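Participant: what follows is a predicted protein model with its sequence.
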Amino acid sequence: MNIIHTDAAPTPRGHYSQAVEHNGLVFVSGMLPELGVIDPGTHDFMQQAEAVLRQCEAVLAAAGCRYADVVQATVYLVGVENWAVFNDVYSRFLGTHKPARVVVPVPALHHGYAVELQLIAALPNGRNAM
């Protein structure tokens, strides 16, 4: 098992890693917009979604992956009215790649944010992370 960490994404504020690689799969922890950089009171949903996707992209890169390697995504959204906006932002980052996905509407997320994203990716060519 390899712990994945990059300074290009927020340092976890709890007892977990940004991501863990095991047996050729990369498990990216649930990612919120970066606290202190993206303020949920002044940044709209689109800005929060873009921040989360950039952060996840950085963690994937640290593991040697890209969005094209993602096999499953779990999205937590505050307010189903944000679903269409998230779809638009998500499709810009993932392009034509369409991994399995679940969207879970929730009443609230930590620190007042409106989106959290968790990913599972397969390392290219079944190799192990560095």
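Facilitator: Cool, the structure landed.

Participant: C-alpha from now on. contacts and neighbour counts both.
Facilitator: Will do.

Participant: give the buried residues for the longest helix along the chain.
Facilitator: Taking DSSP state H as the criterion, the chain has its longest helix at helix 45-62. Applying a neighbour-count criterion of 16 or more other CA atoms under 10 Å, one finds 45-60, 62 buried in helix 45-62.

Participant: so which elements touch it?
Facilitator: Applying 3 or more CA pairs under 8 Å, 6 or more residues apart in numbering; DSSP states H and E, one finds that helix 45-62 makes contact with strand 25-31, helix 83-94, strand 115-122.

Participant: OK, contacts around the residue nearest to Ala8 when sequence neighbours are not counted?
Facilitator: Excluding its sequence neighbours, the residue lying closest to Ala8 (CA to CA, 6 or more residues apart in numbering) is Ala58, at 6.0 Å. The neighbours of Ala58, taking CA atoms under 8 Å, 6 or more residues apart in numbering as the test, are Thr6, Ala8, Ala9.

Participant: comparison target, given below:
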Amino acid sequence: MSKQVISTEAAPGAIGPYSQAVEAGGFIFTSGQLGINPQTGEFGEGIEGQTRQSLRNVQAILESVGAGMDQVVKTTVFLKDMNDFVAMNEVYSSFFSQPFPARSAVEVARLPKDALVEIEAVVLKK
């Protein structure tokens, strides 16, 4: 099995030894995306803004290879504070429609750059 690295300037570049995403075995696996605007380098405002930007970054990565959010089969949401779940979920729901992807949401002690949220996705390539 081969793997192909996916990279786009429409999402923040990797800040370590990893790829924005990798395509392998008919799936696309994104790395966790922080809510950083790739043009300004700034975080979105609050949990809502960071969630929106995180998902926009996932979307940009997918669009760079002709895929879309409707192909997402699984996401993992890492939250700095589980008390932000409801607000995150409200924004999250605007990016997906039925049938919704499977999802896990977990609270973590700390995220890179002290982000409030990080989201990764597994996508079925058409």
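Facilitator: Nice, I can see it. These numbers were taken from a predicted model, which means no experiment stands behind them.

Participant: just the TM-score for the two chains, thanks.
Facilitator: Here the superposed chains carry a TM-score of 0.90, computed using TM-score structural alignment, normalised by the length of the second structure; 121 aligned residues with a CA RMSD of 1.3 Å.

Participant: before we move on, the earlier item: put together TSV for the helices and strands packed on helix 45-62 of the first structure, with distance to Ala100 of the first structure on each row.
Facilitator: Putting these into TSV (distance: least, CA to CA, whole Å) gives the following:
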stretch	distance to Ala100 of the first structure
strand 25-31	14
helix 83-94	12
strand 115-122	10
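
Participant: for these, give me TSV that also has mean neighbour count and distance to Val75 of the first structure.
Facilitator: Shown next, in TSV, are these (neighbours: other CA atoms under 10 Å; distance: least, CA to CA, whole Å):
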stretch	mean neighbour count	distance to Val75 of the first structure
strand 25-31	23	9
helix 83-94	14	9
strand 115-122	23	5
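
Participant: sorry, back to before: format the contacts of Ala58 of the first structure as TSV; extra columns: neighbour count, distance to Asp39 of the first structure and secondary structure.
Facilitator: Listed next are those as TSV, based on neighbours: other CA atoms under 10 Å; distance: CA to CA, whole Å; DSSP: H, G, I helix; E, B strand; the rest coil:
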residue	neighbour count	distance to Asp39 of the first structure	secondary structure
Thr6	16	22	coil
Ala8	14	18	coil
Ala9	20	16	coil
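
Participant: which of these still touch in the second structure?
Facilitator: Listed in the original numbering, the contacts of Ala58 of the first structure still in contact in the second structure are Thr6, Ala8, Ala9 (both residues aligned by TM-score structural alignment, their matches' CA atoms under 8 Å).

Participant: residue in the first structure paired with Ala14 of the second structure?
Facilitator: Using TM-score structural alignment to pair residues, one finds that Ala14 of the second structure aligns to Pro12 in the first structure.

Participant: okay, now His110 of the first structure: neighbour count?
Facilitator: Number of residues near His110 of the first structure (other CA atoms under 10 Å) recorded here: 9.

Participant: what does it correspond to in the second structure?
Facilitator: So, by TM-score structural alignment, His110 of the first structure is matched to Pro112.

Participant: try Leu60 of the first structure
Facilitator: Using TM-score structural alignment, Leu60 of the first structure lines up with Leu62 in the second structure.

Participant: that match reaches Asp70, doesn't it?
Facilitator: No - at 10.3 Å, Leu62 of the second structure and Asp70 do not qualify as touching, with contact defined as CA atoms under 8 Å.
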